[in-house]
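J.: sequence and predicted structure are below.
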Amino acid sequence: MATIKKLMTLLSKEGLVEERAGIIAQFTNGRKSSARDLNAIELDSLCTFLQNEQQKHQNDVDKKRKRLIASIFGTFKLANKQVSIDYVKGIACRASKEKNFNNIPPARLDSLYNAFLNAQKDLTFAKRLVDGFINEQISYN
């Protein structure tokens, strides 16, 4: 059974305390605008909805973190360098200017992911270019 305290905790975690009257009104189709007016079923379903939204957001951020780790590993693999997960997380933290990998904001995770994908493309292009020059030199000799 959900309580008003639980509802307020969920709203504060999402930074929605100021908009709670609007959220409650939208959830109840305009019938109520205060958490005290909600009955037990409405309170329970609103808390469940907010928890599901938080979990969905957390899953999206986790997926972005894993994508970034994979792109950094891919970049080092193209450069023929073996690195550890701690090293990769350190690279991501330095690039984002965060002390903790889990504190990197989602938008920054996306931009770093794209930057490392571009680095992979550059390394692949440079490798093909160098291989072409080597083959050209071999054919002249």
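T.: The structure has been received and is ready for your questions.
J.: can we go C-alpha only for contacts and neighbour counts from here?
T.: OK.
J.: pick out the residue nearest the middle of the protein.
T.: In the chain, the residue lying closest to the centroid (Cα atoms, centre = their mean) is V61, at 2.7 Å.
J.: check which helix or strand covers it.
T.: Element membership for V61 (DSSP states H and E) is helix 40-78.
J.: then this one, side by side with the first:
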Amino acid sequence: MATITQQNQKWLLKKFHTLCARLNMDAEMKLALLSGYGVESSKDLSNVDLMKICDDLNDILNPQDAKRDRMRKRVIAAIGGWLRLIGKGNEGVDYIKGVACRAAKIGNFNQISLDRLTTIYNMFLKRQKDAKAVNEVAGRIAYEARFGNNENLQN
């Protein structure tokens, strides 16, 4: 009976060769790709290297998927930054994805379109910038109210 690692490697090898075929790579091109990893056969690659190569080949084959994936990560970072700014920085990724889904009015984070992800990303970045500006102004007003208006404190 094959181990889980061997089963994963078989699946990854099949995926690798399928992606190479879809990209019309000949044997020489595959060998050039593999030589960058110091091997002559795809069977000699580790599962980690196979996954990386497959991800890179998939990005070449489906550039829109790569753009959506990068934008998903940016949305998570923007919402996470905003949550930290408002004092809810200990929330997990599932909570952040839920916020994005509520903003997009969609039940599944991975189904949010690229355009909608871009809009959500920009809105949460804008919220962060606005909150920082308001906090700075409010802090300055509170300082002046407590210690008086000092003309030497201007930026």
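T.: Received it, and whenever you're ready, just let me know what you need. This is a predicted model, so every value here is computed, not measured.
J.: superposed, how do the two chains score by TM?
T.: Comparison of the two superposed chains (TM-score structural alignment, normalised by the length of structure 1) gives a TM-score of 0.62, and 97 aligned residues with a Cα RMSD of 2.4 Å.
J.: list the helices and strands the helix holding V61 of structure 1 packs on?
T.: For helix 40-78 of structure 1, the elements it packs on are helix 4-13, helix 85-96, helix 106-140, judged by 3 or more Cα pairs under 8 Å, 6 or more residues apart in numbering; DSSP states H and E.
J.: any idea what R74 of structure 2 aligns with in structure 1?
T.: Aligned counterpart of R74 of structure 2 in structure 1: R67 (TM-score structural alignment).
J.: just give the number of residues close to its match.
T.: Neighbour count for R67 of structure 1, taken as other Cα atoms under 10 Å: 17.
J.: now L10 of structure 1
T.: With other Cα under 10 Å as criterion, L10 of structure 1 counts 19.
J.: give the contact list for it.
T.: Contact partners of L10 of structure 1, counting by Cα atoms under 8 Å, 6 or more residues apart in numbering, are C47, L50, Q51.
J.: spatially nearest residue to the residue in structure 2 that the first one lines up against, not counting backbone neighbours?
T.: Read it as C47 of structure 1. Counting by TM-score structural alignment, C47 of structure 1 lines up with R22 in structure 2. Nearest non-adjacent residue to R22 of structure 2, counting by Cα to Cα, 6 or more residues apart in numbering: L61, 7.9 Å away.
J.: measure the residue opposite L85 of structure 2 in structure 1 once aligned to L112 of structure 1 for me?
T.: Under the alignment (TM-score structural alignment), L85 of structure 2 pairs with L78 of structure 1. L78 of structure 1 sits 17 Å away from L112 of structure 1, going by Cα to Cα, to the nearest Å.
J.: show me which of the two is the more surrounded one.
T.: Taking neighbours as other Cα under 10 Å, L78 of structure 1 and L112 compare with L112 leading, 20 against 15.
J.: what does the more buried one align to in structure 2?
T.: L112 of structure 1 maps onto I120 in structure 2 when the alignment is built from TM-score structural alignment.
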